[in-house]
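A.B. asks: Let's see this in three dimensions:
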Amino acid sequence: MTPVPAGTRLVLATHNLHKVRELGEILAPLVPGLEPGAVRGAADLGASEPVEDGVTFAENALIKARALAATTGLPAVADDSGLCVDVLGGAPGVFSARWAGRHGDDRANLELLLAQLADVPERHRGAHFACAAALVTPSGLEIVEEGTMPGTLLTAPRGAGGFGYDPILQPVGETRSAAELSPAEKNAISHRGKAFAALAPHVVAALG
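C.D. replies: Take a look at the predicted model:
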């Protein structure tokens, strides 16, 4: 079993440091008593990454949460998320992080997608971020909640915040890209914020 630092109460099944910070910011006000240091990412624990071979966001989120709960003996939370583009039939979808062929190369993924959509007019550039958030406990409890953030794809990146495809999605009702929003603004309307807000009561119950 993977050693866990003292004081850890909840583990996040991601090696993406951006996600660890964002998920911590989302969960902290929703889960009473979840102090800094009580939440650890998989990278902090030296836990390996399981093969994400699911065909839906929910399947992949459960794969990750199950693996980390099994290796740490603690409640584990995971999310799987991505960008779904209308004219691409929902792609990149679960392949968002490796759209350009190499997992986690945000710049290459973004540039390839923009090139593929170069001739698509604004009225057909609808898209949404989707997220499935999963909680798995060592006792076998499994819960998944989902959220979306609809918007329109820009023709060029804007903003230095966020990560992934944030610089090219303009959320509905906004004049800014997701990467131009403050963390608090983004979390209030984001796919991940919605999914984890729905999951939070289950996390509270699991932590007792």
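
A.B. asks: Going by C-alpha atoms from here, please, whenever you check contacts or count neighbours.
C.D. replies: Will do.

A.B. asks: would you list every one of the helices in the chain?
C.D. replies: Assignment of helices within the chain using DSSP state H yields the ranges 17-27, 42-45, 57-72, 106-116, 183-189, 191-207.

A.B. asks: Please generate a structure for the following sequence too, so the two can be compared:
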Amino acid sequence: MKLLLATRNAAKLVELRRIVADAGLGGVDVLGLADVPEFPEAPETGATFAENALAKARDAAAATGLVSVADDSGITVDALNGMPGVLSARWSGRHGDDDANLQLVLDQLSDTPDDRRGAAFVCAAALVAPGGDPSETIVHGTWRGTLLRAPRGENGFGYDPIFRPEGDERSSAELSPAEKDALSHRGQALRALVPHVLALVG
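C.D. replies: Below is the predicted model:
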């Protein structure tokens, strides 16, 4: 069975492939969007992570005929009333500019005391089977922590360098890939999808 991970974010694709592989999905050939013919991708206009993930997975399944997984994820900052949220990747106005997005959040929190810098990474992941199979599954993962005042670490991407998970003194970008997968919002969501993928394989 071929499973399409519907993302063009290279760092996210590496992470998703690693999580799926660690889940022991034998007999599943994991593809990325670069492995299939290009197709029109609708802009992310959903008001929630789940809406965006489901739209991306539906588009990919319809265009390719493959069972497709898509995720939408971001960071919600308590002191910013839950923002950037679904706007995380384009918070600075430039989609995918990690450094600018991260710096804008730090600037917005510059006067926020340490005890009010709570945040959470949130992920919604959707699994859609193509054609006549109406199978659609949406799962969620949440990873709580606090925001540092300056970036630390070289691993990860996005807001990882300023996110310190609960119970740890390191930033997410200072964790090893295995540590991050075991804890992260995306790891939680992808693992929750595994039984549904296995049901399709079976």
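
A.B. asks: Could I get the TM-score for this pair?
C.D. replies: With the length set by TM-score structural alignment, normalised by the length of structure 2, the two chains reach a TM-score of 0.95; 199 aligned residues with a C-alpha RMSD of 1.2 Å.

A.B. asks: returning to that earlier point: quick one, which of the helices of structure 1 is packed in tightest?
C.D. replies: Of all these, helix 57-72 has the most neighbours on average by mean count of other C-alpha atoms under 10 Å, namely a mean of 23.

A.B. asks: Average separation of that one from the aligned part of structure 2, please.
C.D. replies: Average distance between helix 57-72 of structure 1 and its aligned residues in structure 2, after superposition and using mean C-alpha distance after the TM-score superposition for structure 1, equals 0.3 Å.

A.B. asks: what stretch of structure 2 does that helix fall on?
C.D. replies: Aligned by TM-score structural alignment, helix 57-72 of structure 1 corresponds to residues 49-64 of structure 2.

A.B. asks: Ok, stretch 188-205 of structure 1 next?
C.D. replies: Using TM-score structural alignment, stretch 188-205 of structure 1 pairs with 182-199 in structure 2.

A.B. asks: List the buried residues of stretch 169-179 of structure 2.
C.D. replies: Within stretch 169-179 of structure 2, the residues that count as buried by 16 or more other C-alpha atoms under 10 Å are Arg170, Ser171, Ser172, Ala173, Glu174, Leu175.

A.B. asks: Map the third one onto structure 1.
C.D. replies: Same thing as Ser172 of structure 2. By TM-score structural alignment, Ser172 of structure 2 lines up with Ala178.

A.B. asks: Which residue in structure 1 aligns with His95 of structure 2?
C.D. replies: So His95 of structure 2 corresponds to His103, using TM-score structural alignment.

A.B. asks: Tell me who's in contact with the aligned partner of Asp115 of structure 2 in structure 1.
C.D. replies: Matched by TM-score structural alignment, Asp115 of structure 2 corresponds to Arg123 in structure 1. Taking C-alpha atoms under 8 Å, 6 or more residues apart in numbering, we find Arg123 of structure 1 in contact with no residue.

A.B. asks: measure Arg123 of structure 1 to Leu154 of structure 1 for me?
C.D. replies: 11 Å (C-alpha to C-alpha, to the nearest Å).

A.B. asks: hmm, back to that, not counting residues beside it along the chain, what's closest to the match of Ser172 of structure 2?
C.D. replies: Excluding its sequence neighbours, the residue lying closest to Ala178 of structure 1 (C-alpha to C-alpha, 6 or more residues apart in numbering) is Asp166, at 4.9 Å.

A.B. asks: Which residues are in contact with the most centrally placed residue in structure 2?
C.D. replies: Nearest to the geometric centre of structure 2 sits Ser73, at 4.0 Å (C-alpha atoms, centre = their mean). For Ser73 of structure 2, the contacting residues are Phe49, Gly85, Val86, Ser88, Phe121, Val122, Cys123, Ala124, Arg186, by C-alpha under 8 Å, 6+ apart.

A.B. asks: looking at these, which has the most residues close by?
C.D. replies: Arg186 (29 neighbours; other C-alpha atoms under 10 Å).

A.B. asks: pretty sure it contacts Gly141?
C.D. replies: Yes: counting by C-alpha atoms under 8 Å, Arg186 of structure 2 does reach Gly141; the two are 6.3 Å apart.

A.B. asks: intersection of neighbour lists for these two?
C.D. replies: Common contact partners of Arg186 of structure 2 and Gly141 (C-alpha under 8 Å, 6+ apart): Val122, Cys123, Ala124.

A.B. asks: What does Glu142 of structure 1 correspond to in structure 2?
C.D. replies: That one, Glu142 of structure 1, aligns with Glu136 by TM-score structural alignment.

A.B. asks: Please verify my assumption that its match contacts Ala70.
C.D. replies: No: between Glu136 of structure 2 and Ala70 there is no contact under C-alpha under 8 Å: 11.4 Å.
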